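Trainee: quick one: sequence plus predicted model below, questions after.
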Amino acid sequence: MNSNVVITPVIMAGGTGSRLWPLSRELYPKQFLNVTGDMSMLQQTAARLSNLEHSAPILICNEEHRFIAAEQMRLGGFSHSGIILEPVGRNTAPAIALAALQAIKNSNGEDDPLLLVLAADHVIENESAFVDSIKKAQKAACDGKLVTFGIVPSSPETGYGYIKAGIKSGDSFSVSEFVEKPDLETAKRYLETNEYYWNSGMFIFKASRYLEELAKFEPDILYVCKQAIATPLQDAEFIRIDAAVFDNCPNESIDYAVMEKTDSAMVVPMDAGWSDVGSFSALWDVSKKDNNQNVIKGDVITVDSTNNYIFSGNKLVSTVGIDNLVVIETKDAILVASKDKVQDVKSIVSKLHKAGRTEQKLHREVYRPWGKYDSIDCGARDQVKRITVKPGEKLSIQKHHHRSEHWVVVSGTARVLNGDRTIIVTENESTYIPLGTVHALENPGKIPLEMIEVQTGSYLGEDDIVRFEDRYGRS
């Protein structure tokens, strides 16, 4: 088969990035953050495909992240051939199965798509080496092999799984074995042999071959995925699968489900400055440093401080005499951690979750498809938000059972449905929405609408919203 066949990228944009808390939150995880440049990690993943002949990629993400993913692709100028929404996370084997089935459907049965499976939260410093490795892997993939990319290790890393290479065939090797994350001494032995590579979680193979091997080793996964995507709901650019069916899917990674069992696994080495940025120490490794080996982001002043990762989101952060620390400041949380212990940040997230706190789930500033809001202040029976509505966008027609709202326009123009009347509210004007009144907010202008919302009532949660009509499919 022609090794120059066009590739269909599959970008997996799931995950919560809990080890990068408080920058990464459940509803705005690391793949959507600009932590390593001017673009988000998702946008960087899409951008590095530009030197590769490919069709429009398929995205897979959590349903709660759909608007963020779509908006970031649009803002970056990247096309796609659909965003598959997972109602629940079921790991990589089912996610890739859904993408393979959708890719075959998109081809109308005329081609057997060659899938390039990528994660949306990886850093690749040498994009030409990245593309070169993919081109080397294409022949084996077109010949029916399931090819993974093994990262040439630069250190005895204990945070990654490893792949042992076997017999060489062209530019690829057979996979001798997959091994779990080793201890330090074992990792050092792996490095000395030159036979082991870091497991990148990136793959290239024909859609049909992956589905064949999945049917052989994990038929229940394939059965559920076929049923879940058999009659998808097409909502604009989103592909909604059957949530009740997919909920029964086994939770399995592609490594455990297929790659460790198949006799068709191959590995192609990749030496491209790769990192999965799985912790703040990894983020420090790939970031630009000052003369004292500090990574500085935001408004930061340091004195006699070395080897630190310091991030200021809003306030001045100053340090004196610290070494090897991570200091993160956001609007609602501060993290101080030893750079050697950052793998344990996820323990903080777990404690927040058990305590029923919201800091692990969302930022104080929350993005919505129509814009964003920032919860400025909150009391027992009152809450103040700063709301930004993008030009031409409209919030849902809704009402509340437990709160009333007072809106003050700071800049821009608001078209407000307030009960049975529609009014225009401009700068320095206000309107009052009584409890139980049907209302809606729209920005009919050409500039962002900025307004202050004061809520009062017995319950101020975001789930006290009854939607009657919504252009974003949330009613």
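Mentor: Sure, I can see it.
Trainee: drop to CA atoms for contacts and neighbour counts, all remaining ones
Mentor: Will do.
Trainee: what is the neighbour count of the closest residue to residue 300 other than its chain neighbours?
Mentor: In space, and not counting its chain neighbours, residue 300 is closest to residue 317: 4.8 Å by C-alpha to C-alpha, 6 or more residues apart in numbering. For residue 317, the neighbour count with other C-alpha atoms under 10 Å is 18.
Trainee: ok, residue 317 - contacts?
Mentor: Neighbouring residues of residue 317 by C-alpha atoms under 8 Å, 6 or more residues apart in numbering: 299-301, 311, 329.
Trainee: can you show me the helices along the stretch 351-475 of the chain?
Mentor: In the stretch 351-475 of the chain, no helices are defined using DSSP state H, counting those that start in this stretch.
Trainee: which other helices and strands does the longest strand along the chain contact?
Mentor: Secondary structure assigned by DSSP state E gives strand 196-206 as the longest strand of the chain. Counting contacts by 3 or more C-alpha pairs under 8 Å, 6 or more residues apart in numbering; DSSP states H and E, strand 196-206 packs against strand 114-119, helix 127-142, strand 146-151, strand 162-169.
Trainee: need those in JSON lines with mean neighbour count and distance to residue 90, can you?
Mentor: Converted to JSON lines, those look like this (neighbours: other C-alpha atoms under 10 Å; distance: least, C-alpha to C-alpha, whole Å):
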{"stretch": "strand 114-119", "mean neighbour count": "23", "distance to residue 90": "15"}
{"stretch": "helix 127-142", "mean neighbour count": "20", "distance to residue 90": "25"}
{"stretch": "strand 146-151", "mean neighbour count": "26", "distance to residue 90": "21"}
{"stretch": "strand 162-169", "mean neighbour count": "18", "distance to residue 90": "23"}
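Trainee: comparison target below:
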Amino acid sequence: MSKNVREPVAAQPGDTAAVAPGAPVRLRIAPVVLAGGAGTRLWPLSREHFPKQLIDLVGKDSLLQSTLLRMQGFSAGHEIEPSAIIVCGDEHRFITSEQLQASGMQGRLVVEPVRRNTAPALTLAASLALADGQDAILVVMPADHAIPDTCAFHQALSIAAAHASEGAIVTLGVPPTRPDTGYGYIKLGEMLPDGVRRMERFVEKPAIELAAQYVASGNYWWNSGIFVVRATVWMQAIEALHPAIHEMCVASVAEGKQEGQFFRPASRQFFLSPSDSIDYAVMERLDNPASPCRGVVVPLEAGWSDLGSWDAVWDAMDKDAEGNAGRGRVVFEGAHSSYVHSDGRLVACVGTSNIVVVETADAVLVVDRSHVQDVKDVVARMKILHAPEADTHRKVRRPWGFYDSIEHGDRFQVKRIVVQPGARLSLQLHHHRAEHWVVVSGTAMVTRGEEQFLLSENQSTFIPLGVLHRLENPGKLPLEIIEIQSGGYLGEDDIVRVDDTYGRCPGPQT
């Protein structure tokens, strides 16, 4: 186990001293951000290797950054842990770290070896929160929500923290404004003080007729997916209700390692953890006699949306007099209730109604707003066909910067490569391609076999097939080059990596 992480202290079921009701307990607040999703319903902007939480869908900040910044100014009389725990996937760790630094927030990045849904992710976070032997109130937030009214959000969290400190698992429920099949629902139980309700049961996304009945009854709220719970209480609940997740996640943290800014749970143990959501693993089982705690629901009336579809994005945007919303180079003429996103090209909508148009460098989506939930089915079909657009953008981000594949043919490919100051690519070679590099701006340090030399603007070099090489930026400004690849095979997996600053294993990442 890493010397920086002590074995987590997990309360045992029946250890009522840690969770006995009574006067509120002053505990530190530990924000937990779950940032491991894919967001396929927001294709083509959101993709497997650059999902929606990393995109600025409705503001200048990405959804991940907005989630972190939303906790600023909240205390509810408790000490706030300055570093949020962020659980993310291995493929997103560098861009997550980059966005964390850009937001000015602190965070501990927990890198999941494989996706196992939200219950194991929260169990990893709770185990780490308890690693210093002290309890904490976890504010558990998905990284892909929009909540415009931060003040109302903090008020709901204050009420939730009070109940959580007394041993409840609290979820924030959103009073519904319309029947919606894109959200799960919570059936409400008896009324408690402060407008809080007992949680009776969770209901998965219903058909539209049933959703309308739920809304009309007034006894169902939308499930926001935001939870507030003491770390010890969560560990009690997951051990009692889903012991296999508890066992594997605790073991994974205990054998985990700190690698620079990333905490890596042990892969072998985490692979053995069942995959399950917080809702299924715990919340739907709280009425089980084995459950060591209760569930309550606090109302959240802050303009919440989980931005799970393009219709939800449209709903969260400012609109013109005809109900249209757009981002980028967009023109509406005689259009109504439409949403358009342009990443580059001018998009004009004339006489359209209730549609979504999303333009990116390599794909265009046109969908009726009543069918936005079906976008995920299109992505699933593209994956079956092995279409690269299902998973990756033309512009691919790397820890050293990014590359953009601007043209390709049978035996050539042209890339624009941007390397950040002080960054460098791995030392590598290719078996099937040669490369020409032309410096557009900045200064390049080139390693080619036994040689090492500098190139400046308008200078170029050639990297023969099979020769070890590396590109780095020794300057203080971004380095931009044009790379022309030629050969019989130009796939990203034609890389033999010999050395890498970022600790990446050999594979399809330069």
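Mentor: Arrived safely. What you are looking at is a predicted structure, and each value in this text was computed from that prediction instead of being measured.
Trainee: returning to what we had before: what's the following helix or strand after the longest strand of the first structure?
Mentor: helix 207-217 (DSSP states H and E).
Trainee: which bit of the second structure covers that next one?
Mentor: The alignment of helix 207-217 of the first structure onto the second structure (TM-score structural alignment) spans residues 231-241.
Trainee: any idea how far the matching stretch is from the middle of the chain?
Mentor: 24 Å (C-alpha atoms, centre = their mean, to the nearest Å).
Trainee: mean shift of that stretch relative to the first structure?
Mentor: Stretch 231-241 of the second structure, aligned to the first structure and superposed, deviates on average by 0.9 Å (mean C-alpha distance after the TM-score superposition for the first structure).
Trainee: check which helix or strand covers residue 105 of the first structure.
Mentor: Here residue 105 of the first structure is assigned to helix 92-106, by DSSP H and E.
Trainee: list the helices and strands that helix packs on?
Mentor: strand 7-12, strand 58-62, strand 83-86, helix 207-217, helix 219-228, helix 254.
Trainee: hang on, the earlier thing: which of the contacts of residue 317 of the first structure has the most neighbours?
Mentor: That'd be residue 311 among these, by other C-alpha under 10 Å, with 23 neighbours.
Trainee: that one matches what in the second structure?
Mentor: In the second structure, the residue matched to residue 311 of the first structure (TM-score structural alignment) is residue 341.
Trainee: just residue 194 of the first structure next, same as before
Mentor: That one, residue 194 of the first structure, aligns with residue 218 by TM-score structural alignment.
Trainee: next up, the contacts around that match.
Mentor: Residue 218 of the second structure touches nothing, counting by C-alpha under 8 Å, 6+ apart.
Trainee: re the thing from before, for my notes, confirm the match of residue 311 of the first structure occurs in a helix.
Mentor: No: read with DSSP: H, G, I helix; E, B strand; the rest coil, residue 341 of the second structure is strand and lies in no helix.
Trainee: could you find the counterpart of residue 86 of the second structure in the first structure?
Mentor: In the first structure, the residue matched to residue 86 of the second structure (TM-score structural alignment) is residue 59.
Trainee: what does stretch 140-150 of the second structure correspond to over in the first structure?
Mentor: So stretch 140-150 of the second structure sits over residues 117-127 in the first structure, by TM-score structural alignment.
Trainee: residue 404 is in contact with residue 460 of the first structure, correct?
Mentor: No: look at residue 460 of the first structure against residue 404 with C-alpha atoms under 8 Å: they stay out of range, at 9.5 Å.
Trainee: how about residue 300 of the first structure, what's its partner in the second structure?
Mentor: Checking TM-score structural alignment: residue 300 of the first structure goes with residue 330.
Trainee: quick one: residue 491 of the second structure from residue 409 of the second structure, how far?
Mentor: Distance from residue 491 of the second structure to residue 409 of the second structure, counting by C-alpha to C-alpha, to the nearest Å: 12 Å.
Trainee: ok so, going back, which residues does the longest strand of the first structure contact?
Mentor: Residues contacting strand 196-206 of the first structure (C-alpha under 8 Å, 6+ apart): 112-119, 134, 137-138, 141-142, 144-153, 160-165, 190, 269, 276.
Trainee: residue 283 of the first structure: neighbouring residues, count only.
Mentor: Residue 283 of the first structure - counted by other C-alpha under 10 Å - has 19 other residues nearby.
Trainee: before we move on, what about the one 3 residues further on?
Mentor: For residue 286 of the first structure, the neighbour count with other C-alpha under 10 Å is 18.
Trainee: cool, the one 5 residues further on as well?
Mentor: Residue neighbour count, defined by other C-alpha under 10 Å, stands at 8 for residue 291 of the first structure.
Trainee: please pull up the equivalent of it in the second structure.
Mentor: So residue 291 of the first structure corresponds to residue 321, using TM-score structural alignment.
Trainee: hmm, back to that, quick one: residues contacting the match of residue 300 of the first structure.
Mentor: Taking C-alpha under 8 Å, 6+ apart, one finds 340-342, 346-349 in contact with residue 330 of the second structure.
Trainee: between those residues, which is nearest residue 419 of the second structure?
Mentor: residue 342 (25.6 Å; C-alpha to C-alpha).
Trainee: touching, the closest one and residue 327? I think so.
Mentor: Yes: counting by C-alpha under 8 Å, residue 342 of the second structure does reach residue 327; the two are 6.2 Å apart.
Trainee: between the two, which one's more packed in?
Mentor: residue 342 (20 against 15).
Trainee: what sits against the more buried one?
Mentor: By C-alpha under 8 Å, 6+ apart, the neighbours of residue 342 of the second structure are 326-330, 358-360.
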